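S.K.: What would the 3D arrangement of this be:
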Amino acid sequence: MAGDASRSGASVTSRALALLGAYDEDHRRLTLTELAGRAGLPLATAHRLVGELVEWGALARASDGRYVVGRRLWDIGLLAPLNAGLVEVASPYLHDLYGATLATVHLAVRDGAEVLYLDRLAGHASVPVVSTIGSRLPLHATGVGKVLLAHAPADVQAAVLSDLTRVTPYTVTQPGTLRRQLARTVREGWATTVEEMSLGACSVAVPIRRGPDVVAALGIVVPSLRNDRPRLVAALQVAAHGVGRAISGLPVTGTPA
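M.R.: Next comes the predicted model:
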């Protein structure tokens, strides 16, 4: 149960928030009955509020009749000062990287124990890329995710290392191996994956810093890193340095959990 908003005196706002709070990583598509149960609301109340949330755009009804989080919540989230400013100032650097490599380029931040993709430019090469703007993927299986995990607090690292799910046959699921990769990422300033998130796709990523803090990651997805990794790392680092300088004056809204 995600919460209990049925107690006496609960406001309309708290009940609506309870419905939104019913969603998590394992519950992305919910029926009305499931929403009511996880939010601790009577079915009739949930029905009325869900209708209003759909009309406003906070929820959307899928073709199978279940409800999913609406795009409007994502749009509002991007208005947070750091995220909004980050996407805006990073955009020309992403386009420069894309122009130089014709590869898929990612801008991402850490959201708890996942990597959240804020922006993406699709490359010309037919490389399987599973990320989309607004999607969340495992930190340990993506290049940008490894960069962000390497600079995450110890409790976040411990939580991720305790549950290394296998996405492909090449996903790193041995904690000791991943710890060594994270240490190398901190030491050398970049991280890579080789078919760890999707077969046929490799990635390389670097941190974006705001002063001493790593606030985001910049990555590229390509078919192979065998010959081009040094060139790609150099291009990413130049771009990341430019983004870091540009966001130095943005308001701070806190760091991800």
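S.K.: can we go C-alpha only for contacts and neighbour counts from here?
M.R.: Noted.
S.K.: Kindly tell me how buried P223 is, as a neighbour count.
M.R.: Counted by other Cα atoms under 10 Å, the residues lying close to P223 total 17.
S.K.: Strands along the stretch 151-257 of the chain, start to end?
M.R.: For the stretch 151-257 of the chain, the strands defined by DSSP state E, counting those that start in this stretch cover 191-194, 202-210, 213-222.
S.K.: would CSV of those strands with mean neighbour count and distance to W74 be doable?
M.R.: Converted to CSV, these look like this (neighbours: other Cα atoms under 10 Å; distance: least, Cα to Cα, whole Å):
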stretch, mean neighbour count, distance to W74
strand 191-194, 25, 27
strand 202-210, 26, 22
strand 213-222, 25, 18
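S.K.: Here is the second sequence; please produce its structure so I can put it next to the first one:
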Amino acid sequence: MNSSHDGNGTNEGPSRARGQRPAHGEPLLDRAFRILACFGPDVPELSLTALAARADLPKATALRIARQLTEHGALERTDSGHYTIGLRLLEIATVAPRGHGLRTVALPYLQDLWHATRQHVQLVVREGLEGVLVERLSAHDAPRVMYRVGGRLPLHATAPGLVLLSFAPTQFQEDFLTADHPADDDNLDLAATADALRPKLAAIRRDRYAVFSRPQWDTPMTGVAAPILDRHQTTIAAISVITPSQQNQPATHIPAVVAVARAITRAMTTEAAHDPLP
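M.R.: Predicted coordinates:
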């Protein structure tokens, strides 16, 4: 897993010794993204000193890059002189087809599913070895879940993650299952469950839905998820409903989740039919 993100979207500093100067020739873009990755839902703004420390950059380097990012709108300055993420990044992100484009097509169907369940409804895509939460609709009285919009979640320890892993290319699945994934408070120990996951992934491909429970959360939760396909019949996303385990009877949500996933698939296919690109 990407160790720079936990289930809450918080960020940890890189492993290089704090204060050490970046390697000679390290691309400016890499350092700029390290600065941007310092922010999170629990860290909305940072002083220059804190930003340099979290990015593991010399203060002068952090200042130079932060000024450039501010000039382009990727960062903004608060009244106190701290740095925060700029709206320009949101403007750019809204044109991402796997993010905003998918969300635009799927949102009416997600809203229907939310009205039917009055629980958490999620839209997730795969990015590398993790899932990324593109959209979430939640009832005001639904128990808190650990994942925020834009945050990352484990493929092997969530219902939508299991769907995305199940329909990923075979070689990707094997590489994922045999890779060294550290266990932490949010992720199950994949090394201990990899052999058991293979038949489970096969069952998900057969049934076209996944069910997964998280008993270790403060409020145990159970998710039901199903795949969304593109016009080439490739899985591009997963939707899920998450409810408290003590209230949840997964079988009651499976038909609705599968039906909505199919409806979004049809809508995506229709949308693509009007796209002049091959």
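S.K.: Send over the TM-score of the superposed chains.
M.R.: After superposition, the two chains reach a TM-score (TM-score structural alignment, normalised by the length of structure 1) of 0.76; 241 aligned residues with a Cα RMSD of 3.7 Å.
S.K.: quick revisit: so which of the strands of the stretch 151-257 of structure 1 is nearest T104 of structure 1?
M.R.: strand 213-222 (5.3 Å; Cα to Cα).
S.K.: sorry, back to before: any chance of the strands of the stretch 151-257 of structure 1 in a markdown table, plus distance to Q157 of structure 1?
M.R.: As requested, the strands of the stretch 151-257 of structure 1 are arranged in a markdown table below (distance: least, Cα to Cα, whole Å):
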| stretch | distance to Q157 of structure 1 |
| --- | --- |
| strand 191-194 | 16 |
| strand 202-210 | 16 |
| strand 213-222 | 15 |
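S.K.: Show me the one of those that comes nearest R120 of structure 1.
M.R.: Closest among these, using Cα to Cα: strand 213-222, at 9.5 Å.
S.K.: Mean distance of that closest one to its aligned residues in structure 2, please.
M.R.: In the superposition against structure 2, strand 213-222 of structure 1 averages 0.4 Å from its aligned positions (mean Cα distance after the TM-score superposition for structure 1).
S.K.: Would you check the span in structure 2 matched by that strand?
M.R.: With TM-score structural alignment applied, strand 213-222 of structure 1 matches the range 234-243 in structure 2.
S.K.: Any chance you could list what contacts that stretch?
M.R.: Contact with stretch 234-243 of structure 2 is made by 98, 117, 119-126, 142, 159-161, 163-164, 167-168, 221-230, 253, 257, 261, as judged by Cα atoms under 8 Å, 6 or more residues apart in numbering.
S.K.: rerun that using 7 Å as the cut-off
M.R.: 119-126, 159-160, 163-164, 167, 221-230, 257, 261 (Cα atoms under 7 Å, 6 or more residues apart in numbering).
S.K.: now stretch 92-105 of structure 2, how far from the chain's geometric center?
M.R.: 14 Å (Cα atoms, centre = their mean, to the nearest Å).
S.K.: measure that stretch end to end?
M.R.: 18 Å (Cα to Cα, to the nearest Å).
S.K.: Can you give me the buried ones in it?
M.R.: If you call a residue buried by 16 or more other Cα atoms under 10 Å, then stretch 92-105 of structure 2 has these buried ones: 98-100, 102-103.
S.K.: now swap in stretch 191-205 of structure 2 and tell me
M.R.: In terms of neighbour count (16+ other Cα under 10 Å), stretch 191-205 of structure 2 has its buried residues at 194, 197, 201, 204-205.
S.K.: Can you pull out the residues in contact with it?
M.R.: By Cα under 7 Å, 6+ apart, stretch 191-205 of structure 2 touches 163, 166-167, 177, 210.
S.K.: Next, check the residues you listed against the helices and list the overlap.
M.R.: 163, 166, 177 (DSSP state H).
S.K.: Excluding chain neighbours, give the residue nearest to the last one in space.
M.R.: The shortest distance from L177 of structure 2 to any residue other than its chain neighbours is 5.6 Å, reached at A194 (Cα to Cα, 6 or more residues apart in numbering).
S.K.: That neighbour pairs with which position in structure 1?
M.R.: In structure 1, A194 of structure 2 lands on P175 (TM-score structural alignment).
S.K.: can you list the buried residues of stretch 191-205 of structure 2 in TSV and add distance to G150 of structure 2?
M.R.: Below are the buried residues of stretch 191-205 of structure 2 laid out as TSV (distance: Cα to Cα, whole Å):
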residue	distance to G150 of structure 2
A194	27
L197	26
L201	25
I204	25
R205	26
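S.K.: Right, I'll leave it there.
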